[in-house]
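S.K.: Predicted coordinates and the sequence they were generated for:
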Amino acid sequence: MSTPPSAEPPALELDAPEAPALPTSRGVRTGYLIAGLAFTALGIIGAFLPLMPTTIFLILAAGCFGRSSPKLEAWLLNHPRFGPSVRAWRANGAIPRKAKVFACLGMAGGMAVFLLAARPKLWLGLLVGAIMAGCAAFVVSRPAPPAA
């Protein structure tokens, strides 16, 4: 006995990664949801404060929402302002050139503020500078998103 064909063929998402299975524990899902909301709040704050990052918090929020609330994950991925950068990171680990420039300028500015305000000992200044340089090298080494 065969089933009648449906009127609509199933939608296929060719390049979409498989969604992770939601944790079975309600407490774990709630923890991911709270973390996702906190990361979203930090990302939104970062959109308005010059030295606070935005995209990294939204990438983390999308990951948390993917494990707790598919509706919030979809909202973030489809957001007109924040969605494209989160989707580009998920698809290719890509960072747009403009974002790379702003990230490196932000790190340099943060380093300057640290040196001027904290007046650290030489070894601490060098350590923080090396960490900042490593982070900047990672950002610069990421590919640019493919042209649309």
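M.R.: Okay, I see it.

S.K.: alpha carbons only for contacts and neighbour counts from here, please
M.R.: Noted.

S.K.: middle-most residue in the protein, spatially?
M.R.: residue 59 (1.9 Å; CA atoms, centre = their mean).

S.K.: excluding its backbone neighbours, what's nearest that one?
M.R.: Residue nearest to residue 59 in three dimensions, not counting chain neighbours: residue 86, with 5.5 Å by CA to CA, 6 or more residues apart in numbering.

S.K.: name the element the residue nearest to the centre of the chain belongs to?
M.R.: Residue 59 belongs to helix 55-66 when assigned by DSSP states H and E.

S.K.: next up, a second structure to put side by side with the first:
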Amino acid sequence: MTAHTKKIVLLLIGWFFVIIGGIGIFLPVLPTTPFLLISLWAFSQSSERFHDWLYHHRVLGPPLQEWSEYGVIPLRAKIVALATMAVSATLVISFSSTPWYGLAAMVILMLIGAGFILSRPSRRKQKDGT
């Protein structure tokens, strides 16, 4: 793949996930920040201008900056993510004919994801250590 083609593909990926993240602002079951993080990465590889625009955006930028600088996942996002995982697991277990090992794998992966989410701070630490 040529450098020019790679740049175009990464720009398309970036804008695709900006659009998906934008939709997530209005749909509570669709997480906004993870999609914008993908966009931010794609733009960092393809367009400094779009990367800076997204990172410093008045509305979209603060959660990206909090994650990038402090590893913060806001409490509201944690609650939505964990509730969505719990509802999804319940529905799949209750209404699918997936074999037990598929269900076990799903639950294990969700628990790993939940553990990661819970291990991140909900807000940045203050300078006095609180």
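M.R.: Sure thing, it's come through. Values in this document were obtained by computation on a predicted structure and should not be read as measured data.

S.K.: Now do the helices in structure 2.
M.R.: 3-26, 33-46, 48-55, 61-70, 75-95, 100-119 (DSSP state H).

S.K.: So which of these is nearest residue 126 of structure 2?
M.R.: Smallest distance to residue 126 of structure 2 across these (CA to CA): 11.0 Å, for helix 61-70.

S.K.: and that closest one, what other elements does it pack with?
M.R.: Here helix 61-70 of structure 2 touches helix 33-46, helix 48-55, going by 3 or more CA pairs under 8 Å, 6 or more residues apart in numbering; DSSP states H and E.

S.K.: starting at the chain centroid, how far to it?
M.R.: Computed by CA atoms, centre = their mean, to the nearest Å, the chain-centroid distance of helix 61-70 of structure 2 equals 12 Å.

S.K.: repeat for stretch 36-55 of structure 2
M.R.: Distance, centroid of stretch 36-55 of structure 2 to centroid of chain: 14 Å (CA atoms, centre = their mean).

S.K.: so where is it in structure 1?
M.R.: Following TM-score structural alignment, the aligned partner range for stretch 36-55 of structure 2 in structure 1 is 58-77.

S.K.: Can you find the partner of residue 24 of structure 2 in structure 1?
M.R.: Under the alignment (TM-score structural alignment), residue 24 of structure 2 maps onto residue 46 of structure 1.

S.K.: In contact with its match, which residues?
M.R.: Going by CA atoms under 8 Å, 6 or more residues apart in numbering, residue 46 of structure 1 touches 52, 53, 54.

S.K.: top of those by neighbour count?
M.R.: In terms of neighbour count, residue 54 stands highest of the contacts of residue 46 of structure 1 at 22 neighbours, by other CA atoms under 10 Å.
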